[in-house]
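In: Just need the structure, nothing else, for what follows:
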Amino acid sequence: MRSGLLAAGLALATAIGAGSTLDAAAAEPPAPAATTQPEAAGPALTPPARLPWGAVPQQRRGSATTRPAYAPKGRPPSAAAASLAAPAAADPTIHYMYGTGSQTVAVQQAYANFTVAKPTVAQQDFHSLAELAMLSSDGRQIVEVGWTVDRDVNSGDLNPHLFVYRWKDGQGTCYNGCGFVPYGGAATAGMTLPAGTSKQFGIVHNGGAWWIAYDTNWVGHYPDSLWEGRFTVTGQVKFFGEVAAATQQPCTQMGNGLAAEDANAARIGSASYPDSTEPVRLVVRATGGVYSALALSDRTFRYGGPGAC
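Out: This is a model prediction of the structure:
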């Protein structure tokens, strides 16, 4: 059943628009014979000397490759979708639900501490993830980094994996490829992450590219040329958990499976904009009616839940 839903979802991947649930949409349908080689996207670029949280990154270890993957991906939830009850989806086979902290702010750097978890993903559902998304003012250009439990993206593995993703002009691309240039450090898009830990995830615009940071490493970058130089600063920043499900009452867990009211629930904390004097003031909410989100401060919130089963 689930494979049929995935095929239907991918076939409708271009149906992205204002009427879709929470501005969510499936990624583009699979391209033939995705290569494991990094895609050429201009001259080699150099990352900042320090990670967004101020640490000196580990040294580059040589070249790296990633495996692009095509699978459903929800667009970061729209600030306009404030109610718990989501409107009907443009693609009725995929339902996206969120626990989100968001802010309208113009920055070029953002990061937070994320609980890395291993939520149970029901066989008929698609994924459970957590991420940081940097969006243009109109929400159509996006860079994302986070962890995901997704059997399609991760070749059947249900451990959490590091992922990157981007959107151009409101259209999704693919996980861990589609213009992404790996850096060659100890962290690689697609790698397995340690569940039950707290790790820093960040994005920085520097030297003609959006650079992705994880823990003590640069992961790689998306060159500005992928957007023809039109996306170099945010209009919105979002931190969130996301479940992509086959029904509106999924059995899939979000976060670590605990509701936000539980003190041990997954959290996204100490959100920061290192290049800005604008204070972090996240607006925290849950959408979909199944999961929860709870603000602990302007910069930290808990989110998640066991699902509807």
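
In: Could you use CA atoms for every contact and neighbour count after this?
Out: OK.

In: I'd say G101 and K238 touch.
Out: Yes. The pair G101 / K238 is scored as a contact, 5.9 Å apart, by CA atoms under 8 Å.

In: Looking at the two, which is more packed in?
Out: Higher neighbour count among G101 and K238: G101, with 28 against 24, using other CA atoms under 10 Å.

In: Skip the chain neighbours and tell me the closest residue to Q200.
Out: Counting by CA to CA, 6 or more residues apart in numbering, Q200 lies nearest to N113, which is 4.4 Å off, once chain neighbours are set aside.

In: what does A209 give?
Out: A209's closest residue in space is P223 (CA to CA, 6+ apart), at 4.2 Å.

In: Could you tell me how far the one you found is located from I203?
Out: Per CA to CA, to the nearest Å, P223 is found 13 Å from I203.

In: Now do the shared contacts for the two.
Out: Residues touching both P223 and I203 (CA atoms under 8 Å, 6 or more residues apart in numbering): W210.

In: Distance-wise, check R140 relative to D169.
Out: Distance from R140 to D169, by CA to CA: 5 Å.

In: check which helix or strand covers the residue nearest to Q200.
Out: Assigned by DSSP states H and E, N113 belongs to strand 109-116.

In: where does that strand sit relative to the chain's centre, distance-wise?
Out: Counting by CA atoms, centre = their mean, to the nearest Å, strand 109-116 is centred 11 Å from the centre of its parent chain.

In: Over to stretch 3-19?
Out: Distance, centroid of stretch 3-19 to centroid of chain: 18 Å (CA atoms, centre = their mean).

In: want to put them side by side, so please do this one too:
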Amino acid sequence: MPFGAFRGHLRTRIGTVGAAAAATVVAAGTVVVLPAGSAQAATCWYGSCFSYVTGRQYTNTTGASVTMEQEAPGGVAADGHSLQELSLQTSSGTASGDTIEIGWSVDPGTNGDYQPHLFVYHWINGQSTCYNGCGFVQVSSTVRAGMALTPGTSGAFALRYYEGNWWAYYNDVAFGYFPGSEWGGSFTSAQIVSAFGEVAADKAPSCTQMGDGVFGSQGTAASSISDYQLMGSADQPKFTVTASDPDSYDYGSVTGTSFTLGGPGVC
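Out: Alright, predicted model coming up:
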């Protein structure tokens, strides 16, 4: 598969490892914050190294939404990326899982520039597809998958299973959907909700920034993920927050529905 798609495949597999570890420390009805030093450092496979700051919840839901700061992180290599996203995944939490994603990315290999762009992505039985296509049905003339976003502003991102399809929303505009037939009608709810920042670089530690380049532990000066909500779930939204590479990227100001995140890398 193309390198960009392979990077994405590794992203989900590495994220699943973090999910499994976090599952052992979640206390029902509480906000759980793992110590920054308790997670692994960046993981490097097949030419790319991945770092994460992740808010995650195990539940059963037909949708979720978050508000995210949209940034233009520096230091992104031509074959790397820095992004923030919301993802919904089936309970298998393995390479055989189904996943849908929405967010913004600075990814020169995909977008041709160093500005943040809106993206959607999906997985079918653990198989990667492609950004902003591969079955995605665009319906809005004002909001389009792949469009450039304005750095320094915030956007509302949501995913929802509705009338047999997985819909993507940006600032309350339902701009398109992945048909449920992509999964043979079997992917109708999600059990893992993740909202996270991610850096992919050719080495670790790297000079790629996450968010606006400010450590999440510095609070309001950093990028943020906030206003987390669930749809069609009996559970209240409660994030568990972890950092895989806390010397380069960390988090702060954690509540059940929000946290700050980011960092400068090592530069």
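
In: Would you mind getting the average deviation of the helix or strand that the strand holding N113 of structure 1 is followed by from structure 2?
Out: Per DSSP H and E, strand 109-116 of structure 1 leads on to strand 127-135 as the next helix or strand towards the C-terminus. Once fitted to structure 2, strand 127-135 of structure 1 is off its aligned match by 0.4 Å on average (mean CA distance after the TM-score superposition for structure 1).

In: returning to what we had before: what's the average distance for the strand holding N113 of structure 1 when superposed on structure 2?
Out: With mean CA distance after the TM-score superposition for structure 1, strand 109-116 of structure 1 departs from structure 2 by a mean of 0.6 Å once superposed.

In: Run through who's touching that strand.
Out: By CA under 8 Å, 6+ apart, strand 109-116 of structure 1 touches 52-53, 130, 132, 134, 147, 160, 193-205, 237, 255, 266-275.

In: Could you point out the residues of structure 2 onto which it aligns?
Out: With TM-score structural alignment applied, strand 109-116 of structure 1 matches the range 63-70 in structure 2.

In: now do stretch 161-177 of structure 1
Out: Aligned by TM-score structural alignment, stretch 161-177 of structure 1 falls on residues 117-133 of structure 2.

In: Could I get the buried residue list for that stretch?
Out: By neighbour count with 16 or more other CA atoms under 10 Å, stretch 117-133 of structure 2 contains the buried residues 117-126, 128-133.

In: tell me which of the residues you listed is nearest to T16 of structure 2?
Out: Checking these against T16 of structure 2 with CA to CA, the nearest one is G126 at 11.5 Å.

In: how close does that closest one get to S87 of structure 2?
Out: As judged by CA to CA, G126 of structure 2 and S87 of structure 2 stand 14 Å apart.

In: Where is the longest helix in structure 2?
Out: Identified as the longest helix of structure 2 according to DSSP state H is helix 3-23.

In: okay, the helix or strand just after that one sits on what stretch of structure 1?
Out: Later in the chain than helix 3-23 of structure 2, the nearest helix or strand by DSSP H and E is strand 32-33. Per TM-score structural alignment, strand 32-33 of structure 2 has no counterpart in structure 1.

In: Check which helices and strands strand 32-33 of structure 2 is in contact with.
Out: strand 240-243 (3 or more CA pairs under 8 Å, 6 or more residues apart in numbering; DSSP states H and E).

In: let's go with 10 Å and repeat that
Out: Counting contacts by 3 or more CA pairs under 10 Å, 6 or more residues apart in numbering; DSSP states H and E, strand 32-33 of structure 2 is packed against strand 48-61, strand 240-243.

In: and the shortest one, which stretch of structure 1?
Out: Think strand 240-243 of structure 2. Here strand 240-243 of structure 2 aligns to structure 1 at residues 283-286, judged by TM-score structural alignment.

In: Check the mean deviation of that stretch from structure 2.
Out: Mean for stretch 283-286 of structure 1 is 0.5 Å (mean CA distance after the TM-score superposition for structure 1).

In: What is the distance between that stretch and the centre of its chain?
Out: What separates the centre of stretch 283-286 of structure 1 from the centre of its chain is 16 Å, taken as CA atoms, centre = their mean.

In: if you go through the stretch 101-250 of structure 2 in chain order, where are the helices?
Out: For the stretch 101-250 of structure 2, the helices defined by DSSP state H, counting those that start in this stretch cover 108-111.

In: Just give me the residue closest to the centre of structure 2.
Out: E85 (2.8 Å; CA atoms, centre = their mean).

In: so T208 of structure 2 touches D79, yeah?
Out: No. Using CA atoms under 10 Å, T208 of structure 2 is not in contact with D79, being 11.7 Å away.

In: Residues in contact with both of the two, list them for me.
Out: Counting by CA atoms under 10 Å, 6 or more residues apart in numbering, the common neighbours of T208 of structure 2 and D79 are A200, A201, D202.

In: How many residues are close by the first one?
Out: It refers to A200 of structure 2. A200 of structure 2 has 29 neighbours, counted by other CA under 10 Å.

In: and the gap between it and G164 of structure 2?
Out: Computed as CA to CA, the A200 of structure 2 to G164 of structure 2 distance reads 33 Å.

In: now the second one
Out: A201 of structure 2 sits 37 Å away from G164 of structure 2, taking CA to CA as the criterion.

In: Tell me which of those two has more neighbours.
Out: Per other CA under 10 Å, whichever of A201 of structure 2 and G164 has more neighbours is A201, with 25 against 14.

In: Contacts only, for the aligned residue in structure 1 for that one.
Out: Aligned by TM-score structural alignment, A201 of structure 2 pairs with A245 of structure 1. With contact taken as CA under 10 Å, 6+ apart, A245 of structure 1 is in contact with 2, 5, 72, 93-97, 121-128, 251-252.
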